[in-house]
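Colleague: Need the 3D shape of this:
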Amino acid sequence: MGTPSDSAFDAELDTTGLYCPEPIMLMHNRVRDMRPGEVLKVIASDPATTRDVPKFCNFLGHELLAQEQHGDDYLYLIRLG
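Modeller: As a prediction, this is how the structure comes out:
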């Protein structure tokens, strides 16, 4: 798979400007509306997401497909488990 900026995804969540714990809370809400196997693209500006998103995926059984940084933005691709 490519990078988060050029890969296919089923839904996108932009948490730019929000700080812990808001991005993770919004991710919890968003994945409730999705099905296993679908891919969520998350855009964040909080550096804490580099720690929180992998823990979120590990804890809930989702797969972190990709993670990258573009300037002050952090991009993630998560396949729901």
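
Colleague: make it CA atoms for all contacts and neighbour counts henceforth
Modeller: OK.

Colleague: Ala44 versus the most far-flung residue of the chain relative to its centre, what's the distance?
Modeller: Distance from the C-alpha centroid of the chain, by CA atoms, centre = their mean, peaks at Gly71 (16.9 Å). Between Gly71 and Ala44 the computed distance is 11 Å (CA to CA, to the nearest Å).

Colleague: next up, for comparison:
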Amino acid sequence: MNVTIDKSLDASGLLCPEPVMMLHKIMREAVSGNVIEVIATDPSTVRDIPKFCLFLGHELIEQKQADTHYFYYIRKS
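Modeller: Okay, the predicted model is just below:
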């Protein structure tokens, strides 16, 4: 992946619904085209963050897992 990350959200240790609520706040503050990196440990984010992006029209550029951490790269619409 070769994109510039404009904002990063570390939601490690937080459980549903906190990671998505925090992502929603950061998205409101971001400008269109910004790329947001989300780091989470809650397995429910695998379901919740892609649905969040689909529902609000943001682009989920990449989603990956490394050990107990989940990484998401989202471009704001």
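
Colleague: before we move on, back to that, kindly state which residue of structure 2 is aligned to the residue farthest from the centre of structure 1.
Modeller: Gly71 of structure 1 maps onto Asp67 in structure 2 when the alignment is built from TM-score structural alignment.

Colleague: same check, this time on Pro36 of structure 1
Modeller: In structure 2, Pro36 of structure 1 lands on Ser32 (TM-score structural alignment).

Colleague: Am I right that its match is in a helix?
Modeller: No - Ser32 of structure 2 is assigned coil when assessed by DSSP: H, G, I helix; E, B strand; the rest coil, not a helix.

Colleague: Spatially central residue in structure 2, please.
Modeller: Residue closest to the average C-alpha location in structure 2 (CA atoms, centre = their mean): Val38, at 3.9 Å.
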